[in-house]
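Asks: the following block contains a protein sequence and its predicted model.
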Amino acid sequence: MNIKFVLFSMLFSIALVSYAQENKKPNIIYILADDMGIGDLGCYGQKFIQTPNLDKMAANGMRFSQHYSGAAVCAPSRSTLMTGQHTGHTPIRGNKEVGNNMEGQVPIPANTITLAEILKAQGYVTGMFGKWGLGFNEGDPNNQGFDEFYGYNDQKLAHRYYPPYLNHNQKIDSLEGNDWTNKVTYAPNKIQDHRLKFLEDNKDKPFFAYIPLVLPHAEIISPNDSIFKLYENKFIETPYTVDNDYTSDYGPNIVKHHYASVAKPLATYASMVTRIDVYVGQIIDKVNKLGLADNTIIMFKSDNGPSVEGGTSPDFFDSNSKFKGYKRDLYEGGIRAPFLVVWPNKVAKGSITDHVSTFWDVLPTLSEITNSETPDNIDGISFLPTLIGEENQAQHDYLYWEYNIKGGRKAVRKGNWKGVWYNMNTKKQGHLELYNLAEDISETTDVADKHPEIVAEFKQIMKDARTASALFPFEN
């Protein structure tokens, strides 16, 4: 046999394998915490709560300092993620229930093009494991691009961590021992089992695993296991009891969508954040054991700022860090949250970026990575150049948020300027507050009276950036 031919064949085979590896579609895992503040992670400054796996993610990848949630509450934030549209355009702009004694939230319309559908068209197996909140029927995950769904469709049911059942595609999966009185099966642990099985089952195919965790959203509750024992006696505690209007304990008289009382709220909340970290560690370990790490993108984010409900204590833990506001606020503390990305050999280890980005940028970013077509009606901009260290990163002209309850709230960020307008639809109307984030990151000093030209520009943006919504009307 001609030795030159053998050598050529070997080199050609190596080149083919190298080309195939370089052009193989990356697996994508997007993990979304629920009501976690940017200050809840060690890599963002947390002092009391242990998050070693997430801190390791930051060390092995990129940490974003200016990445924004899609909204200040659950459902619209998820809608912006799935559609690539901000809350002035995305179909779901608030936590609106279907009503008429029906379960679930107003469904995302059938004709919506979702991130899952885009990736599925590229040959991805798609799975969603956790809290959906975008409706049953036409809005159901199985009808919005997900091959497999396991978890909570109704986000009000997700107020409880020991429900009698979860949804598995179009079936009900009863949870052993749970009957609204007895608490045996901790739902997040059961959902985690399904996540890990999905990774195992689809290790030989490109997959998109969307993992919207329920933790650490209220109710504040945890199994009495090794994770809880890390904090059981660490803090001076004041029990959170039933002596308020939105607390109801498990038992025959339970109000299902309320929250349980909790004897040690600080320890319990801390354990819930650490449980998230444990889940992330299990997912990373599974990816490593399956030999998928080099071709898997893992992203971690929170859907909005920290909650002040159900026994949470964001001020004690400094959950919103140096930022003003909490969940439902359009100040930085309500919408600026942690974002970590690991992509071996693509994203530089230990890198930190101040690129201003947001939920509605995820769809075009993953579309560009997977060579997918991007819908024409999106508001997002791909941040792939930032991830891979290129200098041609496009920038947003502005970011826009709206929230049609709590008196009506809007916010705009443009450059270092931030405009926030509360009580837009009340008799005693508020005014547009203006902050220079470069000088006042905590939004303590309203300088609107000193910059009337910027105020006028922001008012015009708030008017022009949206389309009308019959479901989520915003009159001012």
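Replies: Perfect, thanks for sending it.
Asks: only C-alpha atoms for contact and neighbour calcs from this point on.
Replies: Noted.
Asks: and Val420, what does it touch?
Replies: Under the criterion of Cα atoms under 8 Å, 6 or more residues apart in numbering, the contact partners of Val420 comprise 330-331, 409-412, 432-434.
Asks: one more pass at 7 Å, please.
Replies: With Cα atoms under 7 Å, 6 or more residues apart in numbering as the criterion, the residues that contact Val420 are 330-331, 410-412, 432-434.
Asks: take this one as well and set it beside the first:
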Amino acid sequence: MLRFCLLLMACASVPWTVAAQRPPNVVFILADDLGWSDTTLYGTTSLYRTPHIKRLAKRGMTFTRAYSSSPLCSPTRASILTGLSPARHGITTPRCHLPQVILAATATKTAAPQNKSTIPDSVSRLKTDYYTLGEAFHDAGYATGHFGKWHLGPEPYSPLQHGFDIDVPHWHGPGPAGSYVAPWKFKDFDHDPDVPDQHLEDRMATEAVAFLEQHQDKPFFLNYWMFSVHAPFDAKQALIEKYRSQVDPDNPQRCPTYAAMIESMDDAVGTLIDTLDRLKLSDNTIIVFASDNGGNMYNRVEGETPTSNAPLRGGKATMYEGGVRGPCCVIWPGQVKSDSRSDEIIQSSDFYPTLVEISKLTLPQQIPFDGVSIVPALQGGRLERDAIFTYFPHNPAVPDWLPPSVSVHRGDWKLIRIFHGGKTDQHRWKLFNLKSDIGETQNLAAKHPALVQELDALIESHLVQTQAVRPLANPNFDPTKHHPEREGIAFNRQAKPAKQTAQRTAGWLPSKDCSLAKKSGQLVVTSTGNDPYLSFNFPKPLETGSFKLNLTLTSNARGDAQLFWGERGADRPFFRERSKTFPIKNDGKPHQYTILMETQADLTAIRLDPSRGPGTIRIESIELKDQTDELIYRWPLK
């Protein structure tokens, strides 16, 4: 609900027990695409190592139900800086790096015929008429610095126009320029010349340390918004090899590159903690650690998705819990109990009013907030709020996608409204009880119609109050081209516990549209159509060069076959530029095929798409040779 932060907030009766003579410093650490199960805060990972985040959490309160304002980055970032819902500020997609400047969201009248609703045009810049969190601290006399990712617009919409004295590396793109490991491609930001393979997060932490040292004698607001762990997917090679030996193929979190990225991110957190301790600033510094959205489930790294958000369903860009629930801890020395936890529901838009209250900032005007101060929760109490809302009127083609939607969380219940997703342009709903069904597997909307109506009324009130630009019913909708059965099927297998995930057969992992089995010395692929494929990660990368994949294959499924391959350092290993299409004889008889590959970097994985239609494909032999015909790898099928 809409809240107002008045000048009276400056007189809030917040007791101080430390450094009363000086306002508290604030460090806001925002990770990019860091999922709820990507840290050791919740006992959901056995691969990733985040000792510094754990160390940070022990100094304050960990929130088990912390939600981003959006399942994508730019909308959440705008909500942190304004305290407003994406439904109100209008940034609902991460398009702020694109050239077109859009300052007001607008409705669209039509959409593609397979869609039941239209998709509004998102705002593409954080307007400078907002009085942002950065400006609030700057005007209160704080030294303000933004380090890392921004993605809310280039000049004249950069951090320098939103209250920050400095902005490093002053980059408006959606991720790091080029890579994480130097050399980078930033316009005016180079790696240290004496560290040729420097990691970007190491360098960013060094820059942040210099800021802390320079301003240790006055209050500061350090906005450390990490590039990690967003694509492109690369990391220190030594760390990748370290985790490669620790990967459990039956664990849905099995990407060594992503695990290495997590460690470098965590190291940067440790650098900041150590610096605050060394400068004797920790006792008067408030620290917020959060993520801008859920873990990435739709890119591919070495043949695998980067991570798994299990036991949550879905991931980045989805409306399910895996897309919006993330790690969060808040440190408030002298006020928040050390190593404490809270199950209160909080959201990104809450941080602005919270920090205003804690820091006793005097605001020059009435500031409307959609978020609330979470000080009562930080002090061990309950929050007085009706609900939180997530507005995402888009339908990106990702695992567990949904059409344009809005959701409400109230207590244990979550309702998703799918705009015009029902019959005759009516909405459609998904209702989940998160206490008993954290994986959102059972839609209870039909069993609780009165509750659906009650929660949907809250959604409607939120949309009215925020003056949201909504999706409209699509007049061009063609029911013959609509595929509602595809909703939510891409991630279901990975959302289950590890023992229920898709199993590898002869080292190959099937896609959702096929199954694998070894029978009579053959690898049998049973395809349901759509996008069947099987992928394989090599135990160790194979040195750059020419390769030949030889296979004997029998098929009665229609469509040509395609071979993709992954190369070290690629953010999308199975990309069309690294693929070969070859015709298949679908006559039910065995035929031999040879596919040539030329790699520009070490070969890490391959993917075989044997057909496009339903049917059975039997692979009698499959082997990889180099350009001299020397055998490199033969898959055991017997």
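Replies: Good, I have the coordinates. Bear in mind that the values here come from a model prediction, so they are computed numbers and not experimental data.
Asks: and the counterpart of Lys349 of structure 1 in structure 2, what helix or strand is that in?
Replies: Per TM-score structural alignment, the equivalent position to Lys349 of structure 1 in structure 2 is Ser338. Under the assignment given by DSSP states H and E, Ser338 of structure 2 is not contained in any helix or strand.
Asks: out of the contacts of Val420 of structure 1, who's nearest Asp361 of structure 1?
Replies: Compare each of those with Asp361 of structure 1 using Cα to Cα and the shortest gap goes to Val412, at 16.1 Å.
Asks: quick one: secondary structure of that closest one?
Replies: In three-state terms, and counting by DSSP: H, G, I helix; E, B strand; the rest coil, Val412 of structure 1 is strand.
Asks: not counting its neighbours along the chain, what's nearest the alignment partner in structure 2 of it?
Replies: Using TM-score structural alignment as the criterion, the counterpart of Val412 of structure 1 in structure 2 is Val408. Closest residue to Val408 of structure 2 apart from its sequence neighbours, by Cα to Cα, 6 or more residues apart in numbering: Phe389 at 4.6 Å.
Asks: the strand or helix carrying that neighbour vs structure 1, average offset?
Replies: Mapping Phe389 of structure 2 onto the secondary structure by DSSP H and E places it in strand 388-392. Compared with structure 1 after the fit, strand 388-392 of structure 2 shows a mean deviation of 1.0 Å (mean Cα distance after the TM-score superposition for structure 1).
Asks: on that earlier part again, the match of Val412 of structure 1 touches Leu415, doesn't it?
Replies: Yes. Contact between Val408 of structure 2 and Leu415 holds when scored by Cα atoms under 7 Å: they sit 5.4 Å apart.
Asks: can you list contacts of stretch 27-34 of structure 1?
Replies: When contacts are defined by Cα under 7 Å, 6+ apart, stretch 27-34 of structure 1 is touched by residues 206-217, 295-303.
Asks: structure 2: matching residues for that stretch?
Replies: Residues 25-32 of structure 2 are where stretch 27-34 of structure 1 lands when matched by TM-score structural alignment.
Asks: pull out the buried positions in that stretch.
Replies: 25-32 (16 or more other Cα atoms under 10 Å).
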